[in-house]
Structure formats: C-alpha cells, structure tokens
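# give me a model of this one.
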Amino acid sequence: MARNGVAGVLGGFARAVSMSFSPFMALGAAGVVWGGFAAMVPALKAQTGASDAQFGLALLGSASGGMIAMYLAPYLLALFRHHTLPILTLCSALVVQGPRFASEPWHLFPVMIGMGLALASLDICANLRISRIESDTGGHLMNINHANFSFFLAVSAILVGLLRQAGWGTAQVFTLIGCVLLVFALLLRDGHWEDAPEDGEEEDRPRHLPWAAILPVGVMIFVAFVGENSIESWSALFLERELGGATGDGGFGPAMLGFIMCVFRLLGQVTTQRFGEARVVLFSGILGVIGALTLSQAPDRSVALLGIALMAVGMAVIVPTATSLLGKRVHRRALNVAVSRAWMIGFTGFFVGPSLIGSISEAYGLRVAFLMVAATIALIVPAVWLFERGKSVRD
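Model (predicted):
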C-alpha cells in the first residue's frame, strides 16, 4: 500500500515535470547562477574591497534590473513566444561574466543591474509560463518547478564553495557557470505553447486588474524574497566572518537553504493539495520567523545552520504557492499581467532585504540585521488574512 502511494507521488512529480519541462529547466538555470554567486560573495567583496554597506548598495542594482524585468516580462513572452526562455538563458550566460571584471566597489552596481535584468526576466517568464499551464490544465506545478531552482542553487553553491577551497577565482568560476547555462539553453524547448485564445474569451475579460488579490500576494512574495535572499546574499559572509568559518565554508549556508527548500517544495506539491494554499503559506511564514530569530542568536555554525534550515523550510513554498493562489483567482486573459504586477511588488524584497541588511550590518552587525528579517517575515500573517477576506467578500 505504501509502495503504491510512493509510486503515485513519484508519478505525479514526473507528470508535472513533463507538463512544464521548459520553465522547469529555466528555473534550474537561474538556480545555478544565484547559488554560485552566493558562494562567491566573500571572494567578490575581497576582490572589490567593498564594505557591507557598499555591497548592500550594489545589490540594489540587481533589484533595479529585476523591477524592469517584472514589468517587461509579459511583453517579452508575447514577442519571442516559445523562444523566450532559451534567449533569456543565453543573455544570462553573457551577463554572468560581469563579476569577473569588477575590481572596485562601484563596478558591482552596473554588474548587478545586468544580472538582475537578465535573470529576473528568465525567472518571471518561467513563472508566467507555469501559471498559464496551471490555468490550462488545472494542475499544481509551481512547487516542483521551484524545487528545481532550489536544487540547482544548492548544488551550485556547494560545488563553487569546493572550487574556492581548491583555489579557483572569480574568472574561472563565472566562466564555468556561463558554460553550464549554454547547456541549459539547448534544453529549453516549450512544447505547450498556444498562440490563440479560446473563442469567446475576450468578451469575458475583466476591464480592471484585481488589485485586492494582487496586493496581498505581492506582500507574500515580498516576504519570501526578503527571507530567501538574505540567506543567499549574506549567510556565507555570516558563517565565515561572524562565526570564524574557513574559506569556502560559507557555501554551506546557501547550499543548506537550497537543498532544504528543494525537499520541502517537493512536499509542498502534495501538502498544498491536502491543506490548501493559504494555510500552507501562513504556517510557512511563522516557521520562517522562528528560523530568522534562531539565526540571529546563533553562537556557532551548527546553530546558524539550524536557523538557516528553519528559514528554508518556512520560505520554501511561499513564492510558488502564492503565485498559484493568484493564478486561480484571476481571469486567464489577465493572468500574465496580474502575476507580473504581484512579482513587481514582491521583488522589492530585493531592496528591503539584502540591501537593508548591508546597511544595518555596517552599523549594528549581521545579528541585528537578521532580527529585522524576522520582523519583516511576520508580515505574512496580515497578508494571508487580507487575501482570504477578499475571497470571502467576493464569494
């Protein structure tokens, strides 16, 4: 009986991957870049001589590029259609070479703008495709696709950490990452593309976007990005500098985040169907708060990794599940724009997250910065309440 249950779950995973293979691999490509980048943060700070505040400011470049990408994503999909994800992966392979040429703190800002623009475009366009396939099929695909992002982020972070220990520098690491992305680009063929809408859909299209649903979902995504990217961007430095880890050990922070988020996003593929998306998002946020508090008070690396693990469990399913919530609430003809606008709101987590942590760390240290992350994640509670209240009013 148990064997049949496991076989059924694995079969469901396989069907979900088959239905969304192109965006599945696109998110994997994005994970390769951000995992490798996270593990290289200590090396990039040393290479450029940037302080915590300067590095946090540079991360605003990624957020700025990402905000532009959020706005342009629906138009990119309409223009390039099934070629969108391969083109954006090739662009990402090019811009990821930028960090190897950064030698001064101010060089990081334009480099991060390019990375943010290319990779956020790849990320959001993949999510728009997943949301559209979900709308067409009625299935839940977000969590397993985001699990692939987390898996490749973790693998990339741990391998790059090992390469750093072996003496590899930024030029060698980012060249390798670019080559890996070229391989991914060859795999991104979207076989589920539809050019024409169904007859009679246009007359049912809503005249206005459902902002009562978009805004709370935007806050949910914002909270998740703050928590997730604070670990991606700063945990390596926290482990090596604050807790005295050896060179390369910092890669265990983002790797821990990625592996655990991968596992729990796979579990989220099942739990959201059983408990409901809103309830899963709420309890995930509460667990994320506990993890951030644990990390802020960690006396050694083992407790810090426990805090990162709790945050990873909490943050794992918020973005994909919240995106699915919105996709099920809005008309399919407004879906791409509605999701991209929610992601524009959520993507400001890149501003308030890693950048604010840099400023707070400069003045008070990374422990206080992670306390602020915990307070921010707590916003998930009113966001879920507002979304469910809007649903009740509409019903």
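# please make it C-alpha for all contacts and neighbour counts, starting now.
Noted.
# mind telling me what element the closest residue in space to residue 58 that isn't next to it in sequence is part of?
Counting by C-alpha to C-alpha, 6 or more residues apart in numbering, residue 109 is the residue found nearest to residue 58 once chain neighbours are left out, at 4.3 Å. Counting by DSSP states H and E, the element that carries residue 109 is helix 108-137.
# likewise residue 370?
helix 366-377.
# buried sites along the next helix-or-strand element following that helix?
Moving toward the C-terminus from helix 366-377, the next helix or strand (DSSP H and E) is helix 380-394. Across helix 380-394, burial judged by 16 or more other C-alpha atoms under 10 Å covers 380, 383, 384, 386, 387, 388.
# structure for this one too, so we can compare:
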Amino acid sequence: MPVHETTALPPRRAPMVTPARVAVSLLFLANGFLVGSWAPKIPEFAARLELSKSALGMMIFCFGIGSLVAMPLVGAAIARRGSRSVLKLLALMSGASMLMVTFAPGILTAAAGLFAFGALIGGMDVAMNANAVEVERRQGRAIMSSCHGFWSLGGVLGSGLGGLVIAGAGVAVHALAALAAVLVMVAIAWPRVMADPPAPHVPVDGSAAPSMVRAIFGSGATVWLIGLMCLLSMLPEGAVLDWGALYLRQELGASAALSGFGFGAFSATMALVRFVGDIVRDRFGAVATMRGSVLLAMAGMAISGMAGSAEMVIAGYGIAGLGLANMVPIAFSAAGNLPGLPPGVGISLVTFMGYSGILFFPSIIGFIAEHTGFAAIFTAIPVLLLLVLALSGLVSHADSNRPDGEA
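Predicted coordinates for the structure are as follows:
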C-alpha cells in the first residue's frame, strides 16, 4: 500500500458519478467476480485432485501465501509509481490466473497456480483500494463502502452464475467465460483509471518498503488494534468463501448449484448494505454502526453453524453478510484518519492484517474441520467477533472524514 501524504477532503465536492469512480468500481467488481468464481470450483477442484480436507487446506494456504507475499511488494511499487499503472497491469493479468487453476494437471502445478492466483488477486486488491482512496480524496466524498459493494456484487455474480455454468457446461467453459467477463470489465475501466502521483517523500531507489515499516512501528498501538479488528472481521468472509460450498455439499447434502448460492447469498446482502453504508455511517456514526454490524454478523454465523438444512445455512450467511458489510470499510476509514499517521501507512498495515483473515486463516479451518466438521467452526466464529465488539470504540476516527467535518 502506498504512503500518501494527503490533505483533508476539500469542501467542494465532485459529482457523485465520475469516470474515475466508474473505473475503480468496475475493477472492484472484476476482482470480486474472480473471487466469487473460485468458490463453486472448490468441490470439483478437491475431487479432481483427490484432496482431503487438510490437503485442500494446504492448497488454500498457497492462495493465501501468494496474496500476503504480493501485498507489501505491490504497496511499495505503488508508493514509487502511483496506483494507476500497477492496478491496470494486475487487473489485466488476474483473469488469466483462473485458467492456471482450472487446467492444472497435478497437485504441484495446482499449488503453483493457486499461489499465482492469490498473488494477483491480493495485489490487485491493494492497488484498487489505494486508487479508491485517491478518488475519494479528489472527489471530496466517501466512496469506499460503495466500492466494496461492487466487490460484493462481483462475488454474487461470480459464485451464483459460476455454480450454474459449472453444473451445466463444466469447469473449462466456466473458466473461459470468467476470463472473458473480466477482460470486458478491464477494457471499459482501462482509459478511465485515475492517475495519481507517487507518494511524496518516498525514495525511488527501492527503499520505500523500509520507510513504510519505520512509520508503522512508530505509530503506537491503535493502528495495530484496528488491524486486528479488520483481521477478525474478514475471517468469517474467508470461511464462507473457501469452505461454505463444501459445508453445504458434504455435511448438508446440497446440490452443486445450491452450494454455489451460499457465498452468493452472503455477497448479495453485503453488496446491498455496502451501497448504503456511507449514508448509514453518516447518520449513526462509525462506532454505533460498527457495534450494530458486529451483532448482526455474530447472529448470522451462529445460525449457519447450528442450522439443520442447507436453506437455513444460506439464510444465516445472508444475515452475516448484512453485519459484515460495513465493518471492513469503517476499519479502513479509521486507519486512514488516525492523527499523526499518514493515511497510506495506516491503510497498508490494516489491509495486510485484514486480508490475512480472508486469505490465510481459512487454511487452518481445513485442519480443524478434519476433526470437528464445519458446523462447529461456523458456530465458534461469533466468539472471535466479541473482540471486535470490545474494540469498536477505536473506529471513532472514521468520523473525522465526514463531509461536514463533524465527529
């Protein structure tokens, strides 16, 4: 993530819809579409390679490691070059990575494909969030929640349509169709992506990353605690993404098409709330919005873990999505508005910690589920969210970014 020395949002606000906002929203949509497209492929992927739950967990671990390796490297590149060129390159390459996973002939090539897929998806995620921060700053209005809404909408389309295409035409056709859809979105966004300068005071000789590390470690505990909140807020999303379809199929007997709608329901409710998330936060404040969101997320995950039918599990995913929708955007906004800390530094740490929840921890779930089953996992997740509830007062910093300047 880049180290941006930004100023306060200007009092004059740009129109709600601009070419730059359309472009970054489309790229969030494309990234979410690819992630959603992976979800219904997992049962076939595991069956084709004859993977046990723990072995599949190791494969998902490769995806997570690829993402976490790429994130700081992409952040340093953005700090030196700005987000536009980095984002466009990663967006162009990300669609093709789905083919590597689909057509991998063996376990080693599949692991390498998942590592590359995770690196491109994770790197693109950092770049598009950095570009969204710049668009938000230039336009003088909050857009982060709606950008994440487009990501969730992409997840709905990717998982819902993916399950149907795989059931009707197979995984090869699905992979090619997903690639074509992403290329169309990237082509539309390509000339409209906002150009942003490299971060000021960041060296161009390759030492950007050490400068960012020094700033982070000198920032105090608040940014680390917000990062922890973001990690725990993303962990349920990773659990539903990587294990939700398998839970529905193996433990509740759902069909391939129905299991694909599990993550779809989760992403649909997330998208719905995220498109109005900025309005909700302006009305009730960041802290109250966070607390209400955590309680909804806890209820939804508990329902999904204790449900006795696939339909009830999907309903629980939907309720959890309502709660989880605004938690991560609020955490990002709070990190970007911490006093005395450049916004890019705070966002880089919170993003890295947060995405480890969605990319790294699901691999551990595979090992635990081998002994407990998935129902126990989903039932236990609300306990972890209690810590987010306890730390929710820290996100009051997000309110300092309101257009009217009110806390």
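# next, the TM-score between them, please.
TM-score for the superposed chains, counting by TM-score structural alignment, normalised by the length of structure 1: 0.86, backed by 375 aligned residues with a C-alpha RMSD of 2.9 Å.
# thinking again about what came up before, just the buried residues of helix 380-394 of structure 1 now: which is nearest residue 228 of structure 1?
When these are ranked by distance to residue 228 of structure 1 (C-alpha to C-alpha), residue 380 comes first, at 13.9 Å.
# now for the counterpart of that closest one in structure 2: which residues touch it?
When structure 2 is aligned by TM-score structural alignment, residue 380 of structure 1 is paired with residue 388. Applying C-alpha atoms under 8 Å, 6 or more residues apart in numbering, we find residue 388 of structure 2 in contact with 229, 232, 233, 294.
# from residue 141 of structure 1, how far out is residue 269 of structure 1?
7 Å (C-alpha to C-alpha, to the nearest Å).
# counterpart of residue 130 of structure 1 over in structure 2?
Aligned partner of residue 130 of structure 1 by TM-score structural alignment: residue 132.
# what's the answer for residue 299 of structure 1, then?
In structure 2, residue 299 of structure 1 lands on residue 308 (TM-score structural alignment).
# if we ignore the residues flanking it in sequence, what's nearest its match?
residue 252 (7.6 Å).
# what lines up with that neighbour in structure 1?
Match for residue 252 of structure 2 (TM-score structural alignment): residue 243.
# what of residue 95 of structure 2?
In structure 1, residue 95 of structure 2 lands on residue 93 (TM-score structural alignment).
# was I right about that match contacting residue 179?
Yes. Counting by C-alpha atoms under 8 Å, residue 179 is a contact partner of residue 93 of structure 1 at 7.2 Å.
# of the two, which one has the most company?
Taking other C-alpha atoms under 10 Å, residue 93 of structure 1 and residue 179 do not tie; residue 93 has more neighbours (27 against 13).
# state the distance from that one to residue 180 of structure 1.
Distance from residue 93 of structure 1 to residue 180 of structure 1, by C-alpha to C-alpha: 8 Å.
# secondary structure element for the match of residue 95 of structure 2, which one?
Judged by DSSP H and E, residue 93 of structure 1 forms part of helix 84-95.
# spatially, what comes nearest to the residue nearest the centre of structure 1 if we skip its sequence neighbours?
In structure 1, the centroid-proximal residue (C-alpha atoms, centre = their mean) is residue 225; its distance is 6.5 Å. The shortest distance from residue 225 of structure 1 to any non-neighbouring residue, by C-alpha to C-alpha, 6+ apart, is to residue 349 (5.2 Å).
# who's in contact with the nearest residue to the match of residue 95 of structure 2 once chain neighbours are set aside?
Closest residue in space to residue 93 of structure 1, ignoring its immediate chain neighbours: residue 178 at 4.4 Å, by C-alpha to C-alpha, 6+ apart. Contact analysis of residue 178 of structure 1 by C-alpha under 8 Å, 6+ apart lists 92, 93, 94, 96, 97.
# residue 117 of structure 1: which of those residues is nearest?
Nearest to residue 117 of structure 1 among the contacts of residue 178 of structure 1, with distances taken as C-alpha to C-alpha, is residue 92, at 8.8 Å.
# mind listing what the closest one touches?
Contacts of residue 92 of structure 1 by C-alpha under 8 Å, 6+ apart are 115, 118, 119, 178, 181.
# could you see which of these carry over to structure 2?
Using both residues aligned by TM-score structural alignment, their matches' C-alpha atoms under 8 Å, structure 2 keeps these contacts from those: 115, 118, 119.
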